[in-house]
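Novice: next one to model:
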Amino acid sequence: MKKKLIYIVMSLTILTGCSKSTDVLLPYSETDNLISNENNIGTDEVSDFFASDLTIIPDELNHMEDSSITATSALIVNASDDVVLYANNVYERMYPASLTKLITALVVLKEANLKDTVTISYNASHITESGAKLCGFKEGDKINLEDLLNCLLVYSGNDAGAAIAEHIGGSLEGFAKKMNETAKSVGAVHSNFINPHGLHDDNHYTTAYDLYLIFNELLKYDKFVSIINQESYTATYKDAEGQAVTKEFATTNRYLKGTEKAPDGVTVVGGKTGTTSKAGNCLILYSKDSQNKSYISLILQADGGNSLFSQMTHLLDKIN
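Specialist: Below is the predicted model:
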């Protein structure tokens, strides 16, 4: 199979008495060994991955101008035809906020049994960071992993993320290792994940292009697409005393809630939001046009929720 040419930002350290980090764009064919050696992935396996269903974004397409897009990073691609409609700063290192939960979901779908019962720990039920969105699970609650995955993606519950991580990885640190291994296995080599939810850590980062790669992989799972398409999710579980608890969790996606309207001819299937003070307002979407072609759009570090969705609507308008 002929290999596509794809460009990746690689940080190279030049040793000249002191260390200097320089970001350069290299063809994927020159980075096979860097990726496969770091992750014990065969070169042929990695090459096959990059040779299939990925939109190429060379540097000359990565600095498009649009005065209506003020976010630091933005991207929209026609994933059906591999066409870049808009791209700006897609290789810049960014904080992902709750878009982190995408790689958490990918680990779950790749490795875990959704029928597992998870017992909520003290740590998962005692996240104290100011502004952290919580489902309100209590220590000793018992809930299915599938319910937690829905709460993670629909409502963006950080306690759901912590519970998932402890169940699958044994600890947040153990799960973070799985997150990074999984990210690199799909080509997202410029990310470093410290936790499963995206609450701020200076060493927890990604790029718009890495998030595109992760999201593109997730769209292969029908379960993921069905989850992100929900306006709300109702979870039923048992508390520590064995009593049934039922809670409804609304989506954070304004397009699904009906408080933001997509352009005519565009249907937003679903996506994921994220917000922290350092990351700003972030959003990734999966959409379809009137010919049923697929689009992935992404905005990182918008200034406020209203600005985030207005900029995303402007990106979606490029579909028509």
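Novice: only C-alpha atoms from now on, for both contacts and neighbour counts.
Specialist: OK.
Novice: mind listing what residue 164 touches?
Specialist: 118, 145, 148-149 (CA atoms under 8 Å, 6 or more residues apart in numbering).
Novice: now with 7 Å?
Specialist: Not one residue lies near residue 164 by CA atoms under 7 Å, 6 or more residues apart in numbering.
Novice: where's it relative to residue 170, distance?
Specialist: 9 Å (CA to CA, to the nearest Å).
Novice: same check, this time on residue 154
Specialist: Applying CA to CA, the value for residue 154 to residue 170 is 24 Å.
Novice: compare neighbour counts for these two and give me the winner.
Specialist: residue 154 (25 against 12; other CA atoms under 10 Å).
Novice: run a quick neighbour tally on the residue nearest to that one when sequence neighbours are not counted.
Specialist: Counting by CA to CA, 6 or more residues apart in numbering, residue 251 is the residue found nearest to residue 154 once chain neighbours are left out, at 4.7 Å. By the measure other CA under 10 Å, the count of residues near residue 251 is 25.
Novice: ok, residue 251 - contacts?
Specialist: 154-155, 231-232, 257 are the contacts of residue 251 under CA under 7 Å, 6+ apart.
Novice: what helices or strands is the longest helix seen in the chain leaning on?
Specialist: For the chain, the helix that runs over the most residues, judged by DSSP state H, is helix 172-185. Identification of packing neighbours for helix 172-185 by 3 or more CA pairs under 7 Å, 6 or more residues apart in numbering; DSSP states H and E yields helix 101-111, helix 158-169.
Novice: who wins for proximity to residue 180 among those?
Specialist: Smallest distance to residue 180 across the helices and strands packed on helix 172-185 (CA to CA): 8.5 Å, for helix 101-111.
Novice: another sequence for comparison is provided below:
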Amino acid sequence: MMEKIKKKESKFFVLLIIAIIVFIYIFNFTSNGKFMFIKTKVNKAGETSLLTTVPDPSLSVLSKNLNSPNAILIQLDNLTVLMEKNSSQRIYPASLTKIMTAIVAIENLQDLQENIKLSNATFHELYKEDASIAGFKPDENVRAIDLLYGVILPSGAECSIGLADHIAGSEKKFVEIMNQKAMALGMRDTHFTNSTGLQDSNHYTTVRDLSILLSYALKNNTFRDIFTSSRYSTTPTNKHPEGITFHSTMFKNMENPVIDGGRILGGKTGYTDRAGLCLASLAEKGGREYILVTAGAKGNHKSEQYNIDDAYAVYNKLGKYKKS
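Specialist: Prediction:
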């Protein structure tokens, strides 16, 4: 009799553990301790997805002719995929990584006005790697909010490392938080090894995963303000008594952010030799907002910006389909 009771108790505890795991998978804590419900949908292959695909016929031909071999366009309000091209293929994200760096930092900083000291060690490896720098110097005391603008607008690697060290004690530990966040958001084919996007064979994602990340990050008002800024001036510091003025790496390469029936509101560029020219952007057209993520376009910082060319082409063509 006692053995039967023990067996029943054992089965009960197994079922309880399974239920807890399922609960944790569906409900994810945000950094402020509140529950975030992650909606999942099931595609034709039976796989769960955060996105619904409803192709825009006006973009079907255009997608094949883009400079970027990987692309995805999403209507932001309902996460509907309107166009995709090799969207689930692994890519190197380059500085699009910093979208995750910024949102994780924002969610883990207690005070955006606090001063953070950039150590000499922060710069040593970055100089060797010829990483993009916002313009801060070793031993500079910088407000957290200024570092966040430095992460996104000029793509400053020293800003990413400075925030990572301050928040987690080291970049390695900060990257663990980044990967945990990716899992919580349903970015199923993403793995980060650094906070800057420097080339690493184990540092990868997909444009689909990046669109999920950006759609999430844009819900945060601080992130949205930064992402949609074309320029920003920091407060004075011990090394820059007049502050530094940043310019968005996307907007400075655009003649005009206006598109047919709307406007490109913000964006983040990325580039390495292996990643090619990348861009994650936000646009408004016809009263709705859209996210476009592209990666892998040929070229470099000195060439024509084919990633931006693709953004103009997609946003201008969006919604142009007319039934005969």
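Novice: picking up where we left off before, tell me which of the helices and strands packed on helix 172-185 of the first structure sits most buried.
Specialist: Of all these, helix 158-169 has the most neighbours on average by mean count of other CA atoms under 10 Å, namely a mean of 25.
Novice: quick one: average offset of that one versus the second structure, please.
Specialist: Mean deviation of helix 158-169 of the first structure relative to the second structure after superposition (mean CA distance after the TM-score superposition for the first structure): 0.9 Å.
Novice: quick one: that helix to helix 172-185, angle?
Specialist: 80 degrees (axes from the mean of the first three to the mean of the last three CA atoms, to 10 degrees).
Novice: relative to helix 101-111, how tilted is helix 158-169 of the first structure?
Specialist: Using the same axes, to 10 degrees: helix 158-169 of the first structure against helix 101-111 is 30 degrees.
Novice: so where do the strands sit in the stretch 101-250 of the second structure?
Specialist: Per DSSP state E, counting those that start in this stretch, the stretch 101-250 of the second structure carries strands over the ranges 115-118, 140-143, 231-233, 245-247.
Novice: switch those strands over to a markdown table; also include mean neighbour count.
Specialist: Output for those, formatted as a markdown table (neighbours: other CA atoms under 10 Å):
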| stretch | mean neighbour count |
| --- | --- |
| strand 115-118 | 19 |
| strand 140-143 | 20 |
| strand 231-233 | 16 |
| strand 245-247 | 19 |
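Novice: residue 290 of the second structure is nearest to which of the ones you listed?
Specialist: Nearest to residue 290 of the second structure, of all the strands of the stretch 101-250 of the second structure, is strand 231-233, at 21.8 Å by CA to CA.
Novice: and that closest one, which stretch of the first structure?
Specialist: Under TM-score structural alignment, the counterpart of strand 231-233 of the second structure in the first structure spans residues 232-234.
Novice: by how much does the matching stretch deviate from the second structure on average?
Specialist: Superposed on the second structure, stretch 232-234 of the first structure shows a mean distance to its aligned partners of 1.0 Å (mean CA distance after the TM-score superposition for the first structure).
Novice: distance between that stretch and the chain's centre?
Specialist: 21 Å (CA atoms, centre = their mean, to the nearest Å).
Novice: same thing with stretch 99-114 of the first structure?
Specialist: The answer for stretch 99-114 of the first structure is 10 Å, by CA atoms, centre = their mean.
Novice: same question for stretch 302-313 of the first structure.
Specialist: 18 Å.
Novice: got it, and stretch 192-200 of the first structure?
Specialist: 11 Å.
Novice: over to stretch 210-224 of the second structure?
Specialist: Counting by CA atoms, centre = their mean, stretch 210-224 of the second structure comes out at 7 Å from the chain centroid.
Novice: ok, stretch 278-293 of the first structure next?
Specialist: Its chain's average C-alpha position is 11 Å from that of stretch 278-293 of the first structure, according to CA atoms, centre = their mean.
Novice: if we can go back for a sec, let me have the helices and strands packed on helix 172-185 of the first structure in CSV, extended by distance to residue 82 of the first structure.
Specialist: Shown next, in CSV, are these (distance: least, CA to CA, whole Å):
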stretch, distance to residue 82 of the first structure
helix 101-111, 22
helix 158-169, 32
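Novice: sorry, back to before: the longest helix of the first structure against the second structure, how far on average?
Specialist: Per aligned residue, helix 172-185 of the first structure averages 0.8 Å (mean CA distance after the TM-score superposition for the first structure).
Novice: distance check, the residue positioned nearest the centre of the first structure against residue 234 of the first structure.
Specialist: Centroid check for the first structure by CA atoms, centre = their mean gives residue 102 as the closest residue, at 3.6 Å. Per CA to CA, residue 102 of the first structure is found 20 Å from residue 234 of the first structure.
Novice: can you check residue 285 of the first structure too?
Specialist: 22 Å.
Novice: repeat for residue 38 of the first structure
Specialist: 41 Å.
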